[in-house]
Every structure is written in C-alpha cells, then in structure tokens.
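>>> My questions concern the predicted model and sequence given below.
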Amino acid sequence: MATVELTTANFDEVAERDGIVLLDFWADWCGPCKRFAPVYERSSEKHPEIVFGKVDTEAQQELGAKFNIRSIPTVMAIKDGVIVYAQPGALPESALENLIEQVEKLDMEEVRQQMGDHEHKH
C-alpha cells in the first residue's frame, strides 16, 4: 500500500484503527524530508499491512501543533490507537525497518498496563 495523505478530516479515523499506522510529518521546503520520502515509500511497499501516512505540516498546521511537532521530519508509530514511538529525524532504511519490527513485536496489553502505571505515578 502506498502512502496516504492525512489531514485533520481523516486523521482520527486512520490513526485510531487497529494495527500499525506509521506517520511521516514533513514539509515541502524540508531537505531531509525530501531525502526520507523515497525510503518511506519503499518501506510502504514492503509492508502492505501497515498504513503509512504523511502529514504535510504546512497544510496541516493543526495536526503539527496537536502532536507538538517541533522538528521535521518526525516519524511517529501508532499501534492499536496508541502512540508507541515519535522521534524527529530522517531514518535510514535499516532503522525504519528495525522500528517496524519493534512495533510489530509490542505486546499492547503490556504497553497499556505500563501507561496506566505511569499515569498513576503522576
């Protein structure tokens, strides 16, 4: 599955679905974003079971603000509606593949439990 352009209109529907959703926050003027785009695209073709979304931070400033995106590109991974990874910086292909493997292995029951434990401590 190729990449999907996300906007405020379709973001929640896509991000909250079961399974893995990867997001690339980018902008047209951003050199590293342009270099990362083909890596992201190739990865999307290798993993048709994963949704690869792209958020243009210029056109979708509300989404950039909602997720406190300060630096682009930022890659975010969501599994079963929970953000499990968010880091700025273009990833080399091997690191992106490694991230996908790690997210696939996550036990979401455990993640939710840890999140609950973390919230109780604050």
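Good, I have the coordinates.

>>> contacts, neighbours, all on C-alpha from now
OK.

>>> which parts of the helix or strand encompassing Glu13 are buried?
Following DSSP states H and E, one finds Glu13 within helix 11-15. Of all the residues in helix 11-15, those buried under the rule 16 or more other CA atoms under 10 Å are Val14, Ala15.

>>> ok, and here's another one to check against it:
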Amino acid sequence: MVDAITDENYNEETQDGVVLTDFWATWCGPCKMQSPVIEQLAKERQDVRFTAMDVDENPETAKNLGIMAIPTLIIKKDGQIVDRLTGYTPKAKLDAILDQYTD
C-alpha cells in the first residue's frame, strides 16, 4: 500500500526505517507511468514503506527539498535522505536501488 502524505506530516511519516516518497502531480505523464511501479513494489516489499505526495497540493516540502521536476523519488533511511531519482525509474532498477538500503 502507498500512503498519501502531506506537507504537515512528511517529516514524521518518513523518520523510521526505509521510506520511499513519490513526488507527483495529476497532470504529469511520467508520474502516471511511475505510479503502477510504486504500487507493485509496495505489494512485494515489506521492508520499505511507500508514500506519495501530490506536489500541487503540498508545495512546501517539494520546495524545501529543491524538487524541480517530477516524478522525483526520495528514499530516506531513518530520517536521512540516502537517494534521489528524477524521472521515470523502471521497476527492476528501483528494486535494486532499494536493496542497497535494506538489511
């Protein structure tokens, strides 16, 4: 399951463990390609928490993180950003990247 998060709860919701946040917008074509990949990985991986944030509804976090293009995927481990991917990322590549941060 992919949890929707907001500007108000981003820091709290991404503090513990490995968390991937998909920054997206409804009008973004590549975001529509990325979302099913995130949904599939969320079903397959119990070692990562998957979240998503609509940048149009929550502009502050995207601004604070310097997100200039979407989709942008930010991976945090124990509250610290460990990776950032911009543009569509295929499932196999994203799965391999996540493996680097899980035990």
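Structure received. This is a predicted model, so every value here is computed, not measured.

>>> Give me the mean distance between the helix holding Glu13 of structure 1 and structure 2.
Here the mean offset of helix 11-15 of structure 1 against structure 2 after fitting is 1.1 Å, by mean CA distance after the TM-score superposition for structure 1.

>>> So Asn68 of structure 1 versus Pro88 of structure 1, what's the distance?
Computed as CA to CA, to the nearest Å, the Asn68 of structure 1 to Pro88 of structure 1 distance reads 11 Å.

>>> picking up where we left off before, need the residues that contact the helix holding Glu13 of structure 1.
Here helix 11-15 of structure 1 makes contact (CA atoms under 8 Å, 6 or more residues apart in numbering) with Val21, Ile78, Gly81.

>>> ok, now stretch 83-99 of structure 1?
By CA under 8 Å, 6+ apart, stretch 83-99 of structure 1 touches 32-33, 35-36, 39-40, 43, 71-78, 103.

>>> according to the alignment, it goes to what range in structure 2?
When stretch 83-99 of structure 1 is aligned against structure 2 using TM-score structural alignment, it corresponds to residues 81-97.
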